[in-house]
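Visitor: Sequence and computational prediction follow.
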Amino acid sequence: MTTPTKEDGCLLIIGGDEQRQCRERILARFVELAGGPGHPDPNVVLLTSASQEPEEMARPYQEALARLGVTRCDIVHAANREQANDPAVAERIAHADGILITGGDQKRLMATIGGTAVDQALHEALKRRCACVAGTSAGASAMAGHMLASGSAEYAPAKGAATLGAGLGFVQHIVIDQHFSQRHRINRLLSLIAQNPYLYGLGIDEDTALVVERGVGIEVIGDGGVTLVDGRAMITNAADIGEGEQAELIGVQLHVLPAGSGYLLPGAQASTRLKHIEREAPAPIQAFISNLTKRNPLS
């Protein structure tokens, strides 16, 4: 098995679940990823800046983490950019073993912490401390460089049905949607891919998470599945139709990975973080997984 190096941080992208008490299996994995071998009680930070009610948002996680044996759980709520640039606030994140970015509004989250000392501290924790950085719901969408900012497309992919914004950039050339199957968001994701075919689409169901070990591979855990959308080779008329019109999409590839699925990059060895994952990714999704697991120069 491989031994993580100081540049082998990992990501846990969680699809959200309004019944947060049901997610303890995923939180147990978060604690394990944050702690690592011989370190069962990690220093955990809950970053609640996406929410206007941080205490209410954090409480179920605090209670669940306490049941899982975590004794050090710090809440960081930067409510504005001045607080997000406070060195003392950033220091609490930079020295964490595990950071969970909670839900709320991803636009609020990025308007508050994007480009600040807190943003930089998240990347430093991932890179320098080999930390686990997790995001759930809005926190999951914000983990990509291109963030799904708003919109809906209930019945068909439509031009302009959803918009993008800048995210935290832990993964690049991918856009993440959450609550995916439960809120029927496939058309929303297809709408974005039609107008941005250089991006991969990643949809994560509720009570489901994707473990991403950088440079190694991925694993799907929880109750649902992960949907991968690849439109790089598609034919579309999205550039020629009017706003709100349904787009033609031909040749889009869609892959569904249920919980228990997992793949390694070609040539990668089995890891202590990815449970019992030994299969090499098949050719149709190798490029997708390579993008997910690529190390960002910033982190």
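Guide: Perfect, I can see it now.
Visitor: use CA for all of it now, contacts and neighbours both
Guide: Noted.
Visitor: who does the helix or strand containing Ile26 touch, helix- and strand-wise?
Guide: Using DSSP states H and E, Ile26 maps to helix 24-35. Contacts defined by 3 or more CA pairs under 8 Å, 6 or more residues apart in numbering; DSSP states H and E place helix 24-35 against helix 54-67, strand 98-101, strand 132-136, strand 217-222.
Visitor: same thing but at 10 Å, please
Guide: strand 10-14, strand 43-47, helix 54-67, strand 98-101, strand 132-136, strand 208-213, strand 217-222 (3 or more CA pairs under 10 Å, 6 or more residues apart in numbering; DSSP states H and E).
Visitor: want to throw the ones you listed into TSV with distance to Pro87 and mean neighbour count?
Guide: Formatted as TSV, those follow (distance: least, CA to CA, whole Å; neighbours: other CA atoms under 10 Å):
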stretch	distance to Pro87	mean neighbour count
strand 10-14	24	29
strand 43-47	15	25
helix 54-67	20	16
strand 98-101	17	28
strand 132-136	20	27
strand 208-213	29	27
strand 217-222	33	25
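Visitor: Could you dump these into a markdown table with distance to Ile250 added?
Guide: Below are those laid out as a markdown table (distance: least, CA to CA, whole Å):
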| stretch | distance to Ile250 |
| --- | --- |
| strand 10-14 | 29 |
| strand 43-47 | 40 |
| helix 54-67 | 42 |
| strand 98-101 | 36 |
| strand 132-136 | 32 |
| strand 208-213 | 28 |
| strand 217-222 | 28 |
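Visitor: And here is the other one:
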Amino acid sequence: MSLVTQHAIMAIGGAEDKIHGKEILQTFFHRCGGPDACIGVIPCASRDPVAIAGRYQQIFGDMGARAIKVMDIRDRSQGEDPSWKTVLEQCSGVFITGGDQVRLCGLLADTPLIDMIRQRAQLGEIALAGTSAGAAVMGHHMIAGGGSGESPNRSLVDMAIGLGFVPEVIVDQHFHNRNRMARLISAIAMQPDRLGLGIDEDTCALFERDGSFRVIGKGVITVVDPSAVTHTNEPDVAASDPLSIHGLQVHLLAHGDRFDWRHGKVVTVAR
């Protein structure tokens, strides 16, 4: 049972270090069981799945993983193939690569494969990581696209249904690198029962089974918490009108910080 308690769900903001210390990828590798790891790689968010899968095959192979299984799914019928169940049963971890989150959900949402991954990850039976697009799909609600450089407003963000691995959050990635604060606030204004997580590049939210996540990496995770909001004009204005939100809480968390996302509070501060 000790191995199971080490498993986790990891949302990575994209452009994680693949060359030097590889801290985030090393953490995932160890959560999968280290040398005993059997890692499934899902590259179908990418338009060049062979190349991107090959990159991670080499990385995890060089780390010493026992086996790496590429789940190269090009259409929905493949995602519904029951033989994936046998493959997934052998895996101690699953890694979802970057690309286009809309493409990823179009291929895999509501398939038996994703249902099984979600169940095993939430039970702590496997480690699950997603980077960039693979992080964007973590919540029930997903940011499918949008703009930047404007005041928060509903038209700034395109919403869709994600894969629901951590249903309570809405994840935006490449966050400060691409100036996405306004679109995350816009998304949270539209879904005020969720917690917004803006994850910078080479930065990861590692969700433990106790309801907290820990920050790993070189950047910051911006938490947008609407639980104490006293007023918003969101229901009453046009889609392109500026949003008014009172009482919105924002936390900036760096490497080593831990946040209890079920109760909306910082529980450990990095030293």
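Guide: Arrived safely, thanks for sending. Model, not experiment: these values are computed from the prediction.
Visitor: re earlier: the helix holding Ile26 of the first structure versus strand 217-222: what angle between them?
Guide: Computed by axes from the mean of the first three to the mean of the last three CA atoms, to 10 degrees, the angle separating helix 24-35 of the first structure from strand 217-222 equals 150 degrees.
Visitor: and helix 24-35 of the first structure, which residues are buried?
Guide: Residues 24-35 are the ones in helix 24-35 of the first structure that count as buried (16 or more other CA atoms under 10 Å).
Visitor: swap in stretch 106-120 of the second structure?
Guide: Residues 107-109, 111-115, 117-118, 120 are the ones in stretch 106-120 of the second structure that count as buried (16+ other CA under 10 Å).
Visitor: which residue lines up with Ser152 of the first structure in the second structure?
Guide: Using TM-score structural alignment, the equivalent of Ser152 of the first structure in the second structure is Gly147.
Visitor: Helices of the stretch 51-200 of the second structure, start to end?
Guide: Assigned by DSSP state H, counting those that start in this stretch, the helices in the stretch 51-200 of the second structure fall at 76-79, 83-90, 101-108, 112-122, 133-136, 181-190.
Visitor: which residues in the first structure does the last one align to?
Guide: Under TM-score structural alignment, the alignment places helix 181-190 of the second structure onto residues 186-195 of the first structure.
Visitor: Average offset of the matching stretch relative to the second structure?
Guide: In the superposition against the second structure, stretch 186-195 of the first structure averages 0.9 Å from its aligned positions (mean CA distance after the TM-score superposition for the first structure).
Visitor: Centre of the chain to that stretch, how far?
Guide: 18 Å (CA atoms, centre = their mean, to the nearest Å).
Visitor: now stretch 43-53 of the first structure
Guide: Centroid separation for stretch 43-53 of the first structure versus its chain: 15 Å, with CA atoms, centre = their mean.
Visitor: so it aligns onto which residues of the second structure?
Guide: Under the criterion TM-score structural alignment, stretch 43-53 of the first structure matches residues 38-48.
Visitor: distance of Ser155 of the second structure from Asp241 of the second structure?
Guide: Computed as CA to CA, to the nearest Å, the Ser155 of the second structure to Asp241 of the second structure distance reads 8 Å.
Visitor: can you check Asp110 of the second structure too?
Guide: Per CA to CA, Asp110 of the second structure is found 34 Å from Asp241 of the second structure.
Visitor: Ala136 of the second structure too?
Guide: Relative to Asp241 of the second structure, Ala136 of the second structure is positioned 25 Å away (CA to CA).
Visitor: quick one, which of these two is more surrounded?
Guide: The neighbour count for Ala136 of the second structure versus Asp241, taken as other CA atoms under 10 Å, is higher for Ala136 (32 against 15).
Visitor: Matching that one against the first structure, which residue comes up?
Guide: Alignment note (TM-score structural alignment): Ala136 of the second structure maps to Ser141 of the first structure.
Visitor: show me the contacts for the counterpart of Asp81 of the second structure in the first structure.
Guide: Matched by TM-score structural alignment, Asp81 of the second structure corresponds to Asp86 in the first structure. Taking CA atoms under 10 Å, 6 or more residues apart in numbering, we find Asp86 of the first structure in contact with 78, 116-118.
Visitor: In TSV: these, plus distance to Asp8 of the first structure.
Guide: Formatted as TSV, the contacts of Asp86 of the first structure follow (distance: CA to CA, whole Å):
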residue	distance to Asp8 of the first structure
Ala78	27
Thr116	23
Ala117	22
Val118	20
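Visitor: count of neighbours near the match of Ser152 of the first structure?
Guide: Around Gly147 of the second structure there are 14 residues (other CA under 10 Å).
Visitor: Give me the spatial nearest neighbour of it, chain neighbours excluded.
Guide: Spatial nearest neighbour of Gly147 of the second structure, chain neighbours left out: Leu156 (5.3 Å); criterion: CA to CA, 6 or more residues apart in numbering.
Visitor: need the contact list for the one you found.
Guide: If a contact means CA under 10 Å, 6+ apart, then Leu156 of the second structure has 145-150, 180, 182-187, 239-240 as its contacts.
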